[in-house]
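Student: sequence unavailable; structure follows:
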């Protein structure tokens, strides 16, 4: 076995080159410029589920394509890395729901839970709407409860099936009757704990001024964020290495040893600290020997596989379409769960594409494997057929297409998730120089993932300072 010489102190190995790992690496290099930071990622490129591919002659997002802007992490990071003119907002965010054979405007509400003044006719039949507006008394949510069980008890099952499910399916690729209310809908959880009305809209502060746009993007695609992050890490002296599988992490008398590479040519990197920023199944395996309770808890986090089908079509065929796309309730039995009219949503893409417009459809929810077992050509045909059927147009002409499969790509925040992650946090805190980050901890959106990277870097920096102080005694 080849053993690399120990990195000069202070030193950190970041396992995982997604947004969380790259954010942690960048923060470490900013907080302590002399730190030697090595990022190891098993994929052919960094970024995790934030990626671009060339389709129809243009680079297009095939993973996340927008970032929540109502919290600051993504806004601040993009502001640091990208030119101000490259930060854009959607041209339209007017989404609809394809249900009962028609496209209906998405009602105002909280993650599909409508407000009292929301228009739900058509999505719900008359009896279902009466049941919704006859809000039942609040049952106790206990320590946690599924979204579906709680909302159904308050507003009726149709609200879950027709409104909540498509929203949760789009964000988490999960099922409302399995996902945690506490973890996935904190605003509704707070109402449940105070036994308030789910239908009551939030109070509006007249002094708050104009609200910031809910989403932002980047000219060229959100996939640029990972590229900009990796470049910034390297410019600050960090090392970003792809195609490297980490097979084990061990404690040593002086810190940590990270084992990577193939079994025929293993390599060890010595470090003062390690940040594990990989999906729960991999993190569970790596942490099991050094933080067993964390390994067990992460092993309980289920993962959902999804696919994103991107279509390049003639702009003339879609130029009159309304809105930014539509969601699909699983109760309607369709193959796709959502579609985004990407060129309508993002002005930069419409301008860059010219006579070519882009659409995308997402497929797959937790526990559903049949649809994803289809080959790429079948998934493209499915997307083309159902998008056209939803909008009510003839079959589309496909100029180019791409299918991106994200196997085990989304952690499921099932009932008990908050307590599960608290067990991970406690176990990791007992191991000096070890931190975790990623989509399993503070939320699966890009801002939450960035926040987890910030937190891991801050804790790691504190540890490195303690190590340096001890060495100087």
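Tutor: Structure's in. What do you need? It should be emphasised that the depicted structure is a prediction, and the values quoted were computed from it without experimental measurement.
Student: only C-alpha atoms from now on, for both contacts and neighbour counts.
Tutor: Will do.
Student: can you pull out the helices in the stretch 151-300 of the chain?
Tutor: Ranges of helices in the stretch 151-300 of the chain, per DSSP state H, counting those that start in this stretch, are 157-159, 165-172, 181-184, 186-194, 224-235, 280-287, 292-299.
Student: just name the most buried of those.
Tutor: Mean neighbours per residue, mean count of other CA atoms under 10 Å, is largest over the helices of the stretch 151-300 of the chain for helix 181-184, with a mean of 26.
Student: so what's the gap between it and the chain middle?
Tutor: 15 Å (CA atoms, centre = their mean, to the nearest Å).
Student: which other helices and strands contact that helix?
Tutor: Contact here means 3 or more CA pairs under 8 Å, 6 or more residues apart in numbering; DSSP states H and E; on that basis helix 181-184 packs against helix 186-194, helix 417-429.
Student: can you redo those helices as a markdown table with distance to residue 375?
Tutor: Shown next, in a markdown table, are the helices and strands packed on helix 181-184 (distance: least, CA to CA, whole Å):
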| stretch | distance to residue 375 |
| --- | --- |
| helix 186-194 | 38 |
| helix 417-429 | 33 |
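Student: second structure for comparison follows:
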């Protein structure tokens, strides 16, 4: 819980109504109940990539459907809005990889796909590939001193097959990215720390940490062998309920939440900041003592450009990946024996889908919503390989149905309903040098009193990491507000 002792009624504007903006606004009001907080969301809906929709007559998640629970920011937020009793854990966390034409069990203990027990990878890897994994090689030159891409580092030490068949599908699930472009330091901090000390990548760890899995879209596919608690959590009725729960709490605390309120410009004033909304012909202005920019990198860059050119340039250079989630409601028959919670698909397999989640198996509440249908999902789209997303919705449904059935070895039962949720530019790509890039953004923004940034572009794309970035921004804003004389 943040704290502040101010006698003013400061005006705080939060730009962005995703989970970053909503949780940041709540953190401000929890610490400073007298604050006048306004949340401005440019689209018609709150929640960003957390969303529910009706499929087969029942509301289910069509965006992120789980939260990393070994890191507490998300579950704590659920408790703060009075819904702790709605938290649920997966009914099963076993998962598979669709490799060489068959579903093969995911090794039980991995760090973002890197097995801690080489023998457990047999099946996904051939015997020769497991032997190469065991024969861990040193990184040329010894300890790593500057960031490298995941694929180069892990491939050199453990073999290319580990990258192609284990690491790539995990990175595709979390970031919709590729090991050849993603930062080891930013996406695999545990392995990065080992790399800087020239340590083995195969050392077992006890318990998952927030560093092990970073993504809103990751299923329970990277868990320790015996976790002290379930590594993932959900909400009964769907994680997509969380934005509404937070918004209800904000309304109860007096916040103003506006949708369809696109911020076109941000200006400094003598006492703070001025935001311009609406059309050029009919502009609206809102003055603020502090502003939290909780929007994706491109709009953040646009608003920051006149004030923080370094931050704007760095944010403008962050690539984003688009993806789609196809949710299917199929007849319940003949699906009792599906293996575990779902499967991942390595890019090397050349399939259209990159993963499938058997939602009715993974979450008990989902399996109980209907006696007639069950729900499952497929996801598609990776950075720079988004041609599949140019297909129309019917084609995406058809390829998802065909490939999930092929993976299972039998056609899916009749599809009663289907839903396609497209996430254009939804996942920032943490390229090599991302940690230093984010530091330069924050250093440039720090020159602007009362302005803070937060969201998935900074310290992690998972729900807890995004909430943490928003809490950090709220704390900094409160520190700034504490310096404002009591004149209002």
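Tutor: Arrived safely, thanks for sending. Please read all numbers here as calculations on a predicted model, not as lab measurements.
Student: separation between residue 367 of structure 1 and residue 316 of structure 1?
Tutor: 38 Å (CA to CA, to the nearest Å).
Student: the more surrounded of the two?
Tutor: residue 367 (13 against 10; other CA atoms under 10 Å).
Student: so what's that one closest to, chain neighbours aside?
Tutor: residue 304 (7.0 Å; CA to CA, 6 or more residues apart in numbering).
Student: just to be sure, that neighbour is in a strand?
Tutor: Yes: with DSSP: H, G, I helix; E, B strand; the rest coil as the criterion, residue 304 of structure 1 is part of a strand.
Student: number of residues surrounding the corresponding residue of structure 2 for it?
Tutor: The alignment partner of residue 304 of structure 1 in structure 2, by TM-score structural alignment, is residue 321. Residues near residue 321 of structure 2, counting by other CA under 10 Å, number 20.
Student: ok, residue 321 of structure 2 - contacts?
Tutor: Residue 321 of structure 2 makes contact with 175-177, 381-384, 424-429, according to CA atoms under 8 Å, 6 or more residues apart in numbering.
Student: helices - which of those land there?
Tutor: Here DSSP state H is the test, and these give residue 175 as lying in helices.
Student: any of the contacts of residue 321 of structure 2 buried? List them.
Tutor: In the contacts of residue 321 of structure 2, burial by neighbour count holds for 175-177, 381-383, 425-429, counting by 16 or more other CA atoms under 10 Å.
Student: tabulate those (TSV), appending distance to residue 400 of structure 2.
Tutor: Below are these laid out as TSV (distance: CA to CA, whole Å):
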residue	distance to residue 400 of structure 2
175	20
176	17
177	20
381	12
382	15
383	19
425	21
426	20
427	21
428	24
429	25
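Student: so which of those sit within strands?
Tutor: In this view, those that belong to strands under DSSP state E are 425-428.
Student: the match of residue 304 of structure 1 and residue 173 of structure 2, how far apart?
Tutor: 12 Å.
Student: residue 95 of structure 1 is nearest to which of the helices of the stretch 151-300 of structure 1?
Tutor: helix 165-172 (10.8 Å; CA to CA).
Student: show me what that closest one is packed up against.
Tutor: Using 3+ CA pairs under 8 Å, 6+ apart as the test, helix 165-172 of structure 1 ends up in contact with strand 325-327.
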